[in-house]
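Visitor: Structural data only, the sequence is not supplied:
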């Protein structure tokens, strides 16, 4: 075996191994051979031998000296000479790990996609003039300060705003205008959206203003080669606009001048893998580090976005009230009680008050489609005893029972899949059942009877329609699956509102308003006959916010309510999940801030996934740790240190730690 000779200049590489063990989240020094020296530069992928096995690592820096006592090992090999971990992304990774009490390797797995050798060899020439036409400011001029905002983006100033999109606004066109303004000034743009449908819509709008060669889209649906090739286009400076879902927030956009997050209240923007960062928070961290512009946009507004406005970090970008009233449809709140007293048989069969039914018929008569939003897909996703209203549950696992079709032989458990052909209430013994929640397919069946001869389209689950043709039709959709219609819907009916508003969730009201406004924004203005009928009591504040089209006021009230009871975003909160012994041991090792409050323990809230390390039948608890707003980094640091101690001891069960989880319980 030939003798290795160390590099003459800076023969030591300080690397970060990609290990999943929290207490090994630190740098290690390795010797660089003369043959590896040219390629083993900061940011490249390498392979090192660690405790007898080969692991991947990133080179963080080259050094002339080491503080390690003892003999250093050699770099095994340089996997690729492409410096994929640039200083900007490295700083962001460090900040996200510190913010969310995570490890840098876990964040790096989110930030940098797996390597694909063929993609690295491909070369492309960057477009010389990426902006096709000058940006028309007319769209943004409808918002107070909109034209000045575009000018600030073109000049590279750190303009930060929370944008309240008008009802009926083509949001992708406005984002494309903002992106084109920044690109025309020589800056890169990053746009983060919830799902693939949004990526496709924004791509179509952006490529009419920016050369398609300068725009890349990143999403989980891409294959390894395509994703890595597009990611490299951003790294190498060829892509000036990057559009993607949550993980694209880490994309290495060159000379980043604008970060955009659309619909930040969508659950899909919260990463389900450790350390569970939210794309909005990562985007704001990035904008703060780079001193660049940032926009959070949506038809509604979250309490977190409103907190940014109240703190002065961002400004409101809203239209005047006369413009809002002119663009919004007419909203009617219809009490859902008393269907049995309705004299209209069609109204009873469609589960709609007569007023909503008349609005739907008027829209259909005018040749416009009608959108019906229901909270659940399927036929009857939940049933109960018709006599005592006790929820029907599976005899084997106690899961909820559902009906898959009208003439089903029995009810099917949504948890274990077993069928119960002899339903009988476990409390009163009755064999009569009633629907608790009616799904999209059952609603479509009822609407077909109420409107004979009208086309009924269902968009839910695996059968989602992206767009439908204009014309009279009934469209039954679940939240988030509403198809786009050129020219807008003539009317929208929002059914079973209690299923959204009645959830035991901190964000139930906020999320319900977001879903309603996303539907209402697709309805024609009131001047063109557009009507939205929500089956709910008009006195409910969330319903009032929809009627008045006042998402800002609703967000202000929501933020004030959370401030009174010390809930995020007015404080920082950590959720610690695991067995009772493991959670207690972790909190004993954590040197929590003096102002920290410990809340709990409680059983793991329903619907929350169990920590990966726990046994299936093992009881899991949740402890909440709450600190003031300015103690967030201290809380994360103390929990991060405690996790490392527990990891090093190896005799304690792992726990899951989430900082500011989306759903507290």
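Guide: That came in fine, so what should we check first? What you see is a predicted model; the values in this text were computed from it and never measured.

Visitor: C-alpha only now, for contacts and for neighbours.
Guide: Noted.

Visitor: buried set for the strand ranked longest in the chain?
Guide: Longest strand in the chain, counting residues (DSSP state E): strand 53-63. Neighbour counts over strand 53-63 (16 or more other CA atoms under 10 Å) mark 56, 57, 58, 59, 60, 61, 62 as buried.

Visitor: Same question for stretch 657-665.
Guide: Under the neighbour-count criterion of 16+ other CA under 10 Å, stretch 657-665 has 657, 658, 659, 660, 661, 662, 664, 665 buried.

Visitor: Likewise for stretch 29-45?
Guide: Neighbour-count burial for stretch 29-45 flags 29-33, 36-37, 39-45 (criterion: 16+ other CA under 10 Å).

Visitor: So which of those are in strands?
Guide: Within the buried residues of stretch 29-45, membership in strands is found for 29, 30, 31, 45, as judged by DSSP E.

Visitor: what about the first one, distance to residue 470?
Guide: Right, residue 29. Between residue 29 and residue 470 the distance is 64 Å, computed by CA to CA, to the nearest Å.

Visitor: show me where the stretch 401-550 of the chain has strands.
Guide: Along the stretch 401-550 of the chain, counting by DSSP state E, counting those that start in this stretch, strands occupy 401-402, 411-413, 419-420, 433-437, 456-459, 474-477, 491-494, 531-535.

Visitor: tell me which of the ones in strands among the buried residues of stretch 29-45 is nearest to residue 492?
Guide: When these are compared for distance to residue 492, the smallest value, 52.8 Å, is given by residue 45; criterion: CA to CA.

Visitor: Pasting the second one now:
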């Protein structure tokens, strides 16, 4: 049954007419009074005298409910129910005690106040104003709407990522002083910083001058190796603050954010910026966020969630290491910090700085299209700052014929032995754990659990192997192929590597850094530091004396379009921590020397590697030259969605293809099909300029399916990371 304006009766947020309300509607129609002049009273409650209608964004995150709902504003809440505040409203309808009433209470945000409503029934009132703090400002709401449209997601999901949870005590204390108790209001702008190490880049001082003059330059910065990048990024932020504008920097992890925070504090002093990371705790983080929202401070350094920070008069949006997976939010609709900052730069007219030791194909495209200018040092400066990079083919075969097949050839041992006399040595291992992959020693068949077919792994030298899925210990194992009972390691993790190095160098301390325990720094004295990619600690002083990059095949052999780019990025991140060649710094990479990423590391030419990757993707029509969306779900649901979606002209559907069926008992990863179920995956590719149409078409089709409740849901990912 539908109402006069086409909405179904009992629409969430609107109480269906009944009893006295129905009589009142009939009387109104009979007298032919102008409809919707203002909402009627709700059960005799007095409404606000002015703009009594509140348009509320309800925190449900469902595409078919992704719109604003009208609620009546009681007179008692008139002063506090302002646009941007958090409220509680009744959403949905149900039967209670034989009479039809409003649904349960849910959170939401008031978006605007109006004098009229287009709903012909009786409006339900706002139940409660949770806080008078206007946290969803018009600028932040517009940004969230743009991000939701780009990623075919629900506005409520994006707002949930952008606005942190409320902490009442933080609202009472934030803004009186600075974010952490230091006086900030009324402090004059800091002076423009000196170029410092930016002088190593031909365009570096000019970029800082443009920021200090209030301009909005856009650049892709290929940072030189060494410990100077946090200070250089801080100088760019300080130059923006000197112009009286806001500055925002997004880092991939808390350790990198802390380094930039310390550098910026040393340049401009305390109280002019805040550090937004999860390490601060919910209350402190919300208090700092409120300081930014209220305009107490205009500088923000933070991790992924800081991409939505409501900085006033934003003058610079900067991101470091945009290729790091930590920049993509795992929650719906999975926005990437780089794309959000690009949206902000375009919408708010601010400067943009994308910096890294490496270079992604997306960064290369920004330069190729002319949207941003390259900011790099000349070759002489690169050679002076970079360490010596050696491969296993550097004349090592004559002394060690098995050098290419060995995990640690003689070149690596000699490099470690010589470097330990000068300082610490970094060893990068792609896999964590002890021996995460076992196989039959006779036929090399992968070892699997007899209960759930999960892979067997060793967790220690004297512990029996166990299943990686069900956790059962397997003290006695027999190969089903050849009957062998002996196991061998196929892949060795960081713990096993540290154990082997400790035996080879018994007088040298061995330290590990990985997911369970990440070291921030190590002292400048002889030590072996075994780390997984991304967890490498910074060596105090001039840096590491040498670095070993082990098991390059594990990074390069992944079935991923970005395998080469990701391997080079991780190698550059570790090699940048090593002393320059003039200081004896040496890097040994264990990978095939002829491969393109290895040669790019030897030459220290990440931008050239990215340009070649971009050219090849342009020939094949792969992202970022084209825009893609991944549609995943049960086969019938995927086919129905693609058929019903009005895809833009020129759209090309690749697939669908079946995804591997996970055996029962395997832990389900986010986004993966349930064990034992078959799912299909299709890729939809559109030419440049049609990405918005593609997102809108898929979003509309998903919303229609959810509204009709026809079949299981389908997942849609815009710009999927894995298109293999």
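Guide: Received the coordinates, thanks. Note that this is a predicted model, so its numbers are computed, not measured.

Visitor: and residue 339 of structure 2, what pairs with it in structure 1?
Guide: If you follow residue 339 of structure 2 across to structure 1 using TM-score structural alignment, you land on residue 281.

Visitor: And the helix or strand hosting its match against structure 2, how far off on average?
Guide: When secondary structure is defined using DSSP states H and E, the element that contains residue 281 of structure 1 is helix 279-290. Mean deviation of helix 279-290 of structure 1 from its aligned counterpart in structure 2 after superposition (mean CA distance after the TM-score superposition for structure 1): 0.6 Å.

Visitor: What is the corresponding segment of structure 1 for stretch 355-369 of structure 2?
Guide: The aligned range for stretch 355-369 of structure 2 in structure 1 is 297-311, by TM-score structural alignment.

Visitor: pretty sure residue 351 of structure 2 is touching residue 218, no?
Guide: Yes - with contacts counted by CA atoms under 8 Å, residue 351 of structure 2 reaches residue 218, the gap being 5.3 Å.

Visitor: The stretch 551-665 of structure 1: strands as residue ranges?
Guide: 571-578, 597-603, 621-628, 656-659.

Visitor: again with the stretch 101-250 of structure 2
Guide: Taking DSSP E, counting those that start in this stretch, the strands of the stretch 101-250 of structure 2 run over residues 122-123, 128-131, 218-222, 246-250.

Visitor: Structure 1: matching residues for the first one?
Guide: Under the alignment (TM-score structural alignment), strand 122-123 of structure 2 falls on residues 71-72 in structure 1.

Visitor: what's the matching stretch in contact with?
Guide: Stretch 71-72 of structure 1 has contacts (CA atoms under 8 Å, 6 or more residues apart in numbering) with 29, 30, 31.

Visitor: Just to check, the second one is in contact with residue 16?
Guide: No - applying CA under 8 Å as the test, residue 30 of structure 1 and residue 16 come out as separate, 10.6 Å apart.

Visitor: how close does the residue most central in space within structure 1 sit to residue 386 of structure 1?
Guide: Closest to where the C-alpha atoms of structure 1 average out (CA atoms, centre = their mean) is residue 269, at 1.5 Å. With the distance defined as CA to CA, residue 269 of structure 1 ends up 39 Å from residue 386 of structure 1.

Visitor: picking that back up, the strands of the stretch 551-665 of structure 1: which one's closest to residue 341 of structure 1?
Guide: Closest of the strands of the stretch 551-665 of structure 1 to residue 341 of structure 1 is strand 597-603, at 42.6 Å (criterion: CA to CA).

Visitor: Flag every buried residue along that closest one.
Guide: Buried residues in strand 597-603 of structure 1, defined by neighbour count with 16+ other CA under 10 Å: 601, 603.

Visitor: residues in structure 2 matched by that strand, start to end?
Guide: Using TM-score structural alignment, the partner range for strand 597-603 of structure 1 is residues 652-658.

Visitor: and if you look at stretch 183-190 of structure 1?
Guide: In the comparison with structure 2, stretch 183-190 of structure 1 aligns to the range 241-248 (TM-score structural alignment).

Visitor: and what of stretch 552-569 of structure 1?
Guide: Counting by TM-score structural alignment, stretch 552-569 of structure 1 pairs with residues 607-624 of structure 2.

Visitor: which residues touch the matching stretch?
Guide: Here stretch 607-624 of structure 2 makes contact (CA under 8 Å, 6+ apart) with 222, 358-362, 364-365, 565, 596-597, 600, 625-626, 719.

Visitor: Please apply the same query to stretch 590-607 of structure 1.
Guide: Counting contacts by CA under 8 Å, 6+ apart, the residues outside stretch 590-607 of structure 1 that touch it are 577, 610, 619-628, 631, 634-635, 638-639, 641-642, 665.

Visitor: Of those residues, keep whichever come out buried.
Guide: When those are checked for burial by 16+ other CA under 10 Å, the buried set is 577, 610, 620-628, 631, 634-635, 638-639, 641-642, 665.

Visitor: Surely residue 158 of structure 1 is in contact with residue 288?
Guide: No - using CA under 8 Å, residue 158 of structure 1 and residue 288 do not qualify as a contacting pair, with a distance of 9.2 Å.
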